[in-house]
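S.K.: Predicted structure and sequence below. I'll ask about it afterward.
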Amino acid sequence: MRFVREPVVILNTLSAVLGLIVSLGFTGLTAVQAGVTVALVSAILGGIAAAMTRPIAPQAFTAIVAAGATAVAAFGYEVSQETVGAVNTLVLAGLTLLTRAQVTPSKDPAPTGPTAV
């Protein structure tokens, strides 16, 4: 199962995609509501990814920075929903690439390749 092997990549990608959908206005939310939603989604899915990896710290850092950057963009500056989504996606993409090499799944998944007899 690929999800067990790559929880960081899958959950952070899902977070970025959901953030982009919200930020592009497909949900009918205001800019503030979109910012809160994107920050919460990033924090929750990042927390789940952190719980599924060892060590926890790199992915927890990613979740905190992504949610924080989104919140700063949404509340610290007068920016559009699209900008909030772009900030969230950029931060998640960059940190996911850095985090992926530093963590492993917390459960040892079954091998996917052929095994020696």
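M.R.: Great, that's in hand.

S.K.: alpha carbons only for contacts and neighbour counts from here, please
M.R.: OK.

S.K.: Identify each buried residue in stretch 13-24, please.
M.R.: Under the neighbour-count criterion of 16 or more other Cα atoms under 10 Å, stretch 13-24 has 13, 15-24 buried.

S.K.: Buried residues, stretch 49-68. List them.
M.R.: Buried residues in stretch 49-68 (16+ other Cα under 10 Å): 49-54, 56, 58-68.

S.K.: From these, which land in strands?
M.R.: Counting by DSSP state E, the buried residues of stretch 49-68 place 53-54 in strands.

S.K.: can you tell me which of the buried residues of stretch 49-68 are in helices?
M.R.: The helices, defined by DSSP state H, take in 49-51, 56, 58-68 from those.

S.K.: Next one for the comparison:
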Amino acid sequence: MTQAQRDTLHRLVFDYLRHGQNRRALALAMLLASRDDEADPAALRALAVALLAVGRPAQAIEVLDRLDREEPPAAARHLLRGRALHQLGEIEAARRAFRDYLDAPDRQQVAA
């Protein structure tokens, strides 16, 4: 798959999410992230977002843990982890994740 094709599918994942087509978004996100030789952090983040949208926070945390092993900490990942933990009812852990988001040096990039 070319980079242009991957970029198009990535945009389509978020378009589907924006319009409430969460299952379709998840299917595309899984396709993008399924190829280990081509999976990139953006595809894994899209997968985590789609998993949260369909109510699968435990799987989203697994994806976020994988991202933690592959790249340095990022504000967006703290925010997603907080949402996942909140969905799981782990309120105190979610608060810590949200605090980590607020303290993250790259938070301004996420808010923009």
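M.R.: Here it is on my side, so go on. None of the values given here were measured: they were computed from a predicted structure.

S.K.: Drop the TM-score for these two in here.
M.R.: Overlay of the two chains. TM-score (TM-score structural alignment, normalised by the length of structure 2): 0.37; 63 aligned residues with a Cα RMSD of 4.0 Å.

S.K.: circling back: tell me the two of the ones in helices among the buried residues of stretch 49-68 of structure 1 that are most distant?
M.R.: Farthest-apart pair in those is Ala51 and Gly68; separation 19.1 Å (Cα to Cα).

S.K.: Tell me, how many residues neighbour Val8 of structure 1?
M.R.: Neighbours of Val8 of structure 1 under the rule other Cα atoms under 10 Å: 27.

S.K.: so what's it closest to, chain neighbours aside?
M.R.: Counting by Cα to Cα, 6 or more residues apart in numbering, Val8 of structure 1 lies nearest to Ala49, which is 5.4 Å off, once chain neighbours are set aside.

S.K.: residues contacting the one you found?
M.R.: Listed by Cα atoms under 8 Å, 6 or more residues apart in numbering, the contact partners of Ala49 of structure 1 are 7-8, 11-12, 59.

S.K.: Next: Tyr16 of structure 2.
M.R.: 22, 24-25.

S.K.: Could you pull up the residues touching Val38 of structure 1?
M.R.: So Val38 of structure 1 contacts 18-19, 22-23, 67, 70, 85, 88 (Cα under 8 Å, 6+ apart).

S.K.: and it, that's in a helix?
M.R.: Yes: per DSSP: H, G, I helix; E, B strand; the rest coil, Val38 of structure 1 lies within a helix segment.

S.K.: How much space separates it from Gly94 of structure 1?
M.R.: 17 Å (Cα to Cα, to the nearest Å).

S.K.: Run the chain-centre distance for stretch 53-73 of structure 2.
M.R.: Centre-to-centre, stretch 53-73 of structure 2 and its host chain are 7 Å apart (Cα atoms, centre = their mean, to the nearest Å).
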